[in-house]
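1. Okay, sequence plus prediction incoming.
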Amino acid sequence: MTANEIRQSFFDFFKEKQHTIVPSASLMPQSPGLLFTNAGMNQFVPYFLGTDKAPYDPARAADTQKCIRAGGKHNDLEDVGYDSYHHTMFEMLGNWSFGDYFKEQAIQWSWDLVVERWGFPADRLYATVYMPSEGDPGHFDQEAYDIWAKLFEGAGLDPKRQIVNGNVKDNFWMMGETGPCGPCSELHVDLTPEGDTDGKLVNMDSDLCIEIWNLVFIQYNAEADGSFRDLPARHVDTGMGFERACSIMQGTKNFTDFSQKPTNYATDVFQPIFRKLEQLSGKTYQDIYPESVDADKSQISPEMKEAIAFRVIADHIRTLSFSLADGILLGNTGRNYVLRRILRRAVRYGRTLGFTGETTFLPELVDTLVDQMGGIFPELVERRKAVKENLQREEASFNETLDRGLAMFESEVGNYQQVVGGEFAFKLYDTFGFPIDLTQLLCAERGLKVDMSKFEELMEQQRELGRQARTQALVRAADIATDAVTEFVGFEQDEVVTKVLEVHPQDDSLLVITDKTPFYVEMGGQLGDQGEMRCNGVIWPVASVQQLGLSRAHALPLEADVAVGDEVTLSLETMRRRRIEAHHTATHLLHWALHEEVSEDAAQQGSLVTRTRLRFDFNSGALTQDQIDAIELKVNDCIEAGDPVSWIEVPHEEVKGRKDIQQFFGDKYGELVRVVQIGGEEQSLDGYSMELCGGTHVRNTKEVGFFKIRSEGAIASGIRRIEAVCGEAAYSWLRKESEKNKVEEEELRSKLGTINQQLEELDQATVRYPDFPRIMVSLLMEGTFRQKNRVLKKSVEHMQGLRDVVIEAGKKLKKAQSGAAAKMADAALADVLLSDGPIVESFAGPANLLQELMNGLKKKQFAGAAFLIVDDGEKLHLGAFCGEDAKAKGLMAGKLIQELAPLAGGKGGGRPDQARGAAPERDQLDALKSAAEDKL
């Protein structure tokens, strides 16, 4: 059976047993204590705990669960590629009972599926049951033993041989120190050639005796005093390693040949990715393994290194693609950093296969994975484009630093004999983004170790610096200690006369602390202010401001003539501040409108407020266009109404818990909090929008100006982002969009005209399209907000209609051109196929002529070798074709393209029978033909 058939067979079996087949949960875990979803039971925990009732009738389910074990307690990362069965991402098949059936049915059905339906040899199966030692919880699982014994006896086998006692580590499951728990019963498969180990390899970490299925019987509750009591409702939680099941069934030729050790990587779970990697790299995968996972990596042969690289990349692309499809992005902390490490590890192993970093290769594997698994995991299909874009961006970024880091490593590693200094490892990490495991891998390949104690010491120093600098600093001030206090007067004043308290020269600036300031320091997503300081008749620019304890330091040029005790005037760049205030107030209106039009549960997850735009992150599903339009309209109605914007300081206890006042950070607020309200009466806390906020705002919503949402989209699983503009920034953006529309419309009309002309030449076809007057900016600058929105909406509809016309015309043109190219190809092949020898020919014509020529050779079952060149006037399009006779002589189309295309500055590749490429150097046509003739 294929992998897909095995998975479906599992589903079909349990569907017959009245299980509801449920989809896999996201890899983003529900539990805050997990990096990733790492077991099938994660999504069902509320049913086991009794906090939720299982929504299935009867209360039983089956599924396949995506799992990642690449960080934290469960971490298989370092074993990947070196053995046949460890993976960072794997599927866990499972069946579940929530207070419904228990041991007898669970064990009986596992036997029915594995032995009766799939055909596993019963004499190669070993079942483990729980046998506690003194002081361990529970008691010997006699019930499970008796059920297994009856099944083995029915197969003519001795239960004493086939049933193995397991200890608390292997055969007793606990959710935590307290809570649901119970004994486990596992199925292990003897994969030795003779199958006569009598269970001696069970739980001995041997790849010749693999655990395939674990049945957990949740029947106790662990109490805080260390005792165990029976649960009122007993549950079944099982997990089968999908890749392992495929490995055993396919690797033993359906249990007929145990001479070769089965491997997960030899199954059709991984083989399609290997084939694509072979095509991209020109190398061939060999299913060979080191003698042990802990093998000396410096002694591994080049062939072994390539095989490991194939396996690592195939494993890692699955982990990365599935995670990105679930909205888990690559980043610098937590699970996001684990994924970034995995990507960098894959890129590093890519160098072993000849990927130089000039182009990316990971995005090229995504389509293969989606085609293979998109049917069972539709999120891969839905997020294909986003997955590719993220991989492209991350791989390209890392390639830039990898080359420099590798060069540094090669130049300095020779200075070490046995242990590489932790300082050097930290430098690679800190400067070049090398995960420490990548440095360890590079060292291990040379028989070296890394001084990890020193590395960890330096890492802790860096963490401590991070803790000391929670906010972003635009200038370095870590060494400044001050007891000065600065009064902030910027809520009401743009300018203030103040006294200089302290002056601190820095490397590239002068930090001046004053007793008062109107300058807002960056916090809560609002950018800090800029402006100027006048001192002794001279004006100095203030580039930035930052918080130092209870004081605020202004960054001036290093040459500024300012001294302690000077009386200075601080003035804001008021236009910049006003635009920031407008965007900040618009953010509050947007938050309120989201609650009104989408959901009261749409809570803020982050924000940014600048003079040119605002960004607002919130938890929600995707918004519809109607919802976006309604939010825009609601905000603009409030702006047009001219509602007052006010604020009041009150004790936190007075507003704590009020659902009509948005509060985000709980105990992080001080005793006094500042509530910003829009609408209502001042000092009354009765506005329609009220939020705890320390930022600056306009005094009336009319000052915000026109509000326009530029984009709305997902940034993580369940997290959306809106970017918007208002006031002058909105008009500026609309002007640019209008100009863009004008240019695009002209381009579309021009393209449409060209297509019409070409169609007329081919089949006299014509296309009509509606005319539409161009949108002038003046229309947007006048009238009400509703009118502006209607104009924009009609503009968008018109542009989309024009695009649709062009697309349809383009399709018609392509079809006509394809037909013309096919006729050209038939005529050309009629001449060149007169002989049976190899074909090397060039043609002048459109690019699609090459594909028609290749199709023609295939249709005519051409058995020889051909190298075809089509010159379209801009570049050379190259095609290699190898029929059965040619392949029998060792010719491979993909390799022909890889060897010949560079002669004209090109590249390409493909399968052994057909391959394509392109080359820009048209003047090398004759040389290319000559070289092809020599090859063939």
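-> Great, that's in hand.
2. C-alpha from now on. contacts and neighbour counts both.
-> OK.
3. for the strand or helix carrying residue 61, packing partners?
-> For residue 61, the enclosing helix or strand under DSSP states H and E is strand 60-68. When contacts are defined as 3 or more CA pairs under 8 Å, 6 or more residues apart in numbering; DSSP states H and E, strand 60-68 packs onto helix 3-16, strand 20-21, strand 89-98.
4. Not counting its own residues, what contacts stretch 729-740?
-> When contacts are taken as CA atoms under 8 Å, 6 or more residues apart in numbering, the neighbours of stretch 729-740 outside the stretch itself are 611, 612, 613, 706, 707, 708, 725, 775, 776, 777, 780, 781.
5. got the residue ranges for the helices in the stretch 401-550 of the chain?
-> Along the stretch 401-550 of the chain, the stretches classed as helices by DSSP state H, counting those that start in this stretch are 422-432, 436-444, 452-468.
6. what about versus this one:
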Amino acid sequence: MPTAKEIRQEFIDYFVKEHGHTFVPSSSVVPVDDPTLLFTNAGMNQFKDVFLGTGSRPYRRAVNSQKCIRVSGKHNDLEEVGRDTYHHTFFEMLGNWSFGDYYKAEAITWAWDLLTRVWGIDKSRLHATVFAGDEKEGLEADEEAYRLWLELTDIDPNHVHRFGKKDNFWMMGETGPCGPCTEIHIDRTPDKSGRPLINRGDPRVIEIWNLVFIQYNRDETGHLHLLPAKHVDTGMGFERITAILQGKESNYDTDIFAPLIAALADLTGKRYRGSLTDLVDIGFRVIVDHIRMLTFAITDGALPGNKGRGSVVRGILRRAMRFGWEAFGLREPFLYRLVPVVVEHMGEAFPELRHQPLRVQEIVRREEEDFLRTIERGLRYFAQAVQRAQPISPERLATGEVPEGVRGMISGRDLFELHTTYGFPPDMTRQMARERGLLVDETEYTRLLAEHEEKSRGQPTAQQVALQVSGSLPPTDDRAKWFGLTGQGTVLGWIEDNRFVTTGRLEMRGEDAPLVGLVLDRTCFYAESGGQIGDRGYITTSTGTFEVGDTQQLGQTVVHLGTVTAGYLAPGQLARLQVDLIREFTRKNHTATHLLHWALRQVLGEHVEQRGSKVKPDGFTFDFSHTGPLRPEERFRVAELVNERIYQDLPVTWRELPIEQARKLPGVRAFFGDKYGEIVRVVEIGDGFSREFCGGTHVDHTGQIGPFVILSEEGLGKGVRRLTCATARQAVLAIQHQERLLSQLSGRLRCAPDELPQRLEALQEELKRLQQQLRRAASTDLQAAADRLFQEAEQCGGAKIIVGEVPAAPEEQMRQQVDRLRQKAGSAVVVLGWTDNGRVQLLAALTEDLVKRGLHAGQLLRQVAQVVGGGGGGKPHFAVAGGKDPSKLSDALQLARQLAQRQLATHQPT
């Protein structure tokens, strides 16, 4: 039986060695420069520019095994994952491509040859489908493919079938490249009677390979035009073909998943039996599937979060945890323990997994710890929501839209509470509801979510109040903002009392008068956007002066917020504009954010993405995705890289391009979720090492920025960090401040500044010595208490029951004492409890003979922990737990003694 590794390599070698293809490594599951996709979902994604005619490759034939994630959109089969044998969130797509080289004859011949000659699949079980045409679309049937199947292969002629557009015509999107496809299906019914089941979603007759013939381009009117070059794009699910070649009914029975299933069995003490209805078996499949998706997604830079792909990653992780909780009773982090299994068994095919596996583990573990704080309360709330569910109204039942078997509806408010208070992803709650025959009131949920988001924006500021105007406003030409601090424009009117005024005079008011929004036809003022604050300055006409305190954008209109400080202004007047010189410092800081973004990705990795910024004259903040604080050496290296680029005095340039053309620029940063127009501005530094979509103002050369320093770092939430930085004069002031602190510190420690590291190291060694003395004292006290408990232990059922309270000590010392007590007793139940920092800690252990008799430390301790208001558990031999009520510790230990007596009496030695 071939291994999965051999199957993957045989596919690649067949096309490389026998048919002259170039092996192309898998691209990241996080699409590069394609904001239209959350995740890479097909092998063709990395070649999309070739199909669109906007890019090229140095080869015309390609083959690879592409990492894919399908969890959203038309490919969203998340509900099925774990409940059948073949749906997955993460999978590999084996594929071969022709870019204007070979076409249908070769693709069909080679596919048949590989399946039947190389892999030896029974020809009588294979069926091919071809495009039957579509009169409505004016698409002809693919008679060529039908003929080639009969002429070039020895397939049974009765096994070539015609299907319509839904099954056998492939489209990249509403517009763009498209063409007919031919699919190869395998009949796995015992008597080969599966012909009627083709394309019916039956697991006994499944598609194994799709050969797409890209020959048309669909324009915006829907018309099809023949492409100048025809391409081939094929895809075959690796997990599916492996199951077939290994003779397995389920993908989960292959050696792709076997190591993960074995590892999860060791963690849980449960056995996988392959049932499609048993909760434990469903849990096995869900967890081993999801941990593969999580490991690959996080490795490639998709970190758990609340928006975009981050919310998908977090949702998948929490879905896996939910099955761990419900199917296996797991009450502590466990997913992170499976990450090394994924890395070990897939790291050879995908070496990027081996780069930072500990970082991936840490991210998963932290996410698990976060969700464990709310999952139990959330499940209780969900159970109450189920009890509150209302029957489906007769009117809605009459529409026929309610699925069969649905008996009620959970309120939208309950879905909202589970989402916002308990962290339950809405999709997870919906699935839990469906499992119980319930729907969710989506209308109420959508309304509550919209209200919540509106409240989250806060009350409007004075500036925002000035912008609350109904009706249309004239657009402003603000291109001059990129070229200087002065300009001219014509006064068109002003916003006042929620009205756009275009007649009369705008005169001086009292000091407490509200701000007014002045509108001109042209301006050189920068309106706040992209993290850069709005400009300040003065607008002067022949009759008056208007002081601008802020500049904001309202649609296509630039609004200058401020007051008249002299005379008056009137519509139609020519105005002179002067932006405050302080904007020069803002320009320096904005260019520095681009350099910082580049440097962070160089030092920390490609997972870093900008999450926000605030660019002001006196400095800036920069928010970015990362799992934890920067190490000192990382922070130093980031600042060093930024300053190196500044000192090189590199040119800073920009250009405006159509968005599709801009996205194809190498290394351009286009942020998923941002909204861009048809034309975008791209800011480049140097030779293009930094290239971003940006509408802000920048220096002409990096040397104009001056020195750069990182002032501070903080965490903003899960997976998001913030750096506060300064440049130019503010950076010099910060450096001087640090020098003063250094001088004060060296004075306190009575050493020269360059001797501070050695002095601090000496102090740390002294502290370590004192701590060791404390640990030795604690160890002595702990051993004395353990010896006392051993002497007081009662004998029951041929074993000692050693239960009692001990003084707090490090966990390692506790484990040593437990091992000592078990060894000394020979046969014993050991339960120790202690208080530490206001919390209860519990530990239980059994000797091997008692485990064989059927006793279980984890089950025993789980009941004991409930007495002190906590939870926990573990394996049969050893378990730990915690609680929050120290006053109940003696009661808990008494229960432990009683449970041990009961279990020893029940499970007598044989």
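-> Thanks, I have the structure now. The structure presented is a predicted model; accordingly, all values stated were derived computationally and were not measured.
7. Quick check: the two most widely separated of the contacts of stretch 729-740 of the first structure?
-> Within these, two members stand farthest from each other by CA to CA: 611 and 775, at 26.8 Å.
8. residues near the equivalent of residue 182 of the second structure over in the first structure, how many?
-> When the structures are aligned by TM-score structural alignment, the residue of the first structure matched to residue 182 of the second structure is residue 184. Using other CA atoms under 10 Å, residue 184 of the first structure has 25 other residues around it.
9. Quick check: residue 184 of the first structure touching residue 215?
-> Yes. Contact status for residue 184 of the first structure versus residue 215: in contact at 5.5 Å, counting by CA atoms under 8 Å.
10. hmm, back to that, using the three-state scheme, assign the match of residue 182 of the second structure.
-> Going by DSSP: H, G, I helix; E, B strand; the rest coil, the secondary structure assigned to residue 184 of the first structure is strand.
11. which one is residue 595 of the second structure nearest to, not counting chain neighbours?
-> Excluding the flanking residues, the one nearest residue 595 of the second structure by CA to CA, 6 or more residues apart in numbering is residue 642, at 5.7 Å.
12. any idea how far the one you found is from residue 532 of the second structure?
-> For residue 642 of the second structure, the distance to residue 532 of the second structure (CA to CA, to the nearest Å) stands at 19 Å.
13. again, but for residue 722 of the second structure
-> Summarising the geometry, the distance separating residue 722 of the second structure from residue 532 of the second structure, computed by CA to CA, is 16 Å.
14. do the same with residue 204 of the second structure
-> 58 Å.
15. Looking at these two, which one has more neighbours?
-> More neighbours surround residue 532 than the other of residue 204 of the second structure and residue 532, with 22 against 15 (other CA under 10 Å).
16. Would you mind finding the match for the more buried one in the first structure?
-> Under the alignment by TM-score structural alignment, residue 532 of the second structure pairs with residue 526 in the first structure.
17. residues near the spatially closest residue to that match that is not a sequence neighbour, how many?
-> Nearest residue to residue 526 of the first structure, sequence neighbours excluded (CA to CA, 6+ apart): residue 609, at 4.7 Å. Residue crowding around residue 609 of the first structure was assessed by other CA under 10 Å; the count is 26.
18. Residue 609 of the first structure corresponds to which position in the second structure?
-> Pairing criterion TM-score structural alignment: the partner of residue 609 of the first structure within the second structure is identified as residue 615.
19. Inside helices: which ones of the contacts of stretch 729-740 of the first structure?
-> Taking DSSP state H, the ones among those that sit in helices are 777, 780, 781.
20. can you pick the most crowded of those?
-> Top of these by neighbour count (other CA under 10 Å): residue 780, with 20 neighbours.
21. Was I right to think that one contacts residue 788?
-> Yes. Under the contact definition of CA under 8 Å, residue 780 of the first structure touches residue 788, with a separation of 5.4 Å.
22. Look up which helix or strand residue 858 of the first structure falls in, please.
-> Residue 858 of the first structure is located in helix 848-859, with elements delineated by DSSP H and E.
23. Against which helices or strands is that helix packed?
-> Packed against helix 848-859 of the first structure by the contact rule (3+ CA pairs under 8 Å, 6+ apart) you find helix 785-832, strand 865-871, strand 876-882.
24. Give me whichever of those is most buried.
-> Compared across these, strand 876-882 shows the largest average neighbour count, a mean of 28 (mean count of other CA atoms under 10 Å).
25. Next, the mean deviation of that one compared to the second structure.
-> Following superposition, strand 876-882 of the first structure is found to deviate from the second structure by 5.9 Å on average (mean CA distance after the TM-score superposition for the first structure).
26. would you list the helices and strands packed on helix 848-859 of the first structure in JSON lines and tack on distance to residue 267 of the first structure?
-> Compiled in JSON lines, these are given as follows (distance: least, CA to CA, whole Å):
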{"stretch": "helix 785-832", "distance to residue 267 of the first structure": "39"}
{"stretch": "strand 865-871", "distance to residue 267 of the first structure": "32"}
{"stretch": "strand 876-882", "distance to residue 267 of the first structure": "28"}
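27. Please determine how far the residue nearest the centre of the first structure is located from residue 11 of the first structure.
-> In the first structure, the C-alpha closest to the average C-alpha coordinate belongs to residue 324, at a distance of 2.4 Å (CA atoms, centre = their mean). Here the distance between residue 324 of the first structure and residue 11 of the first structure works out to 26 Å (CA to CA).
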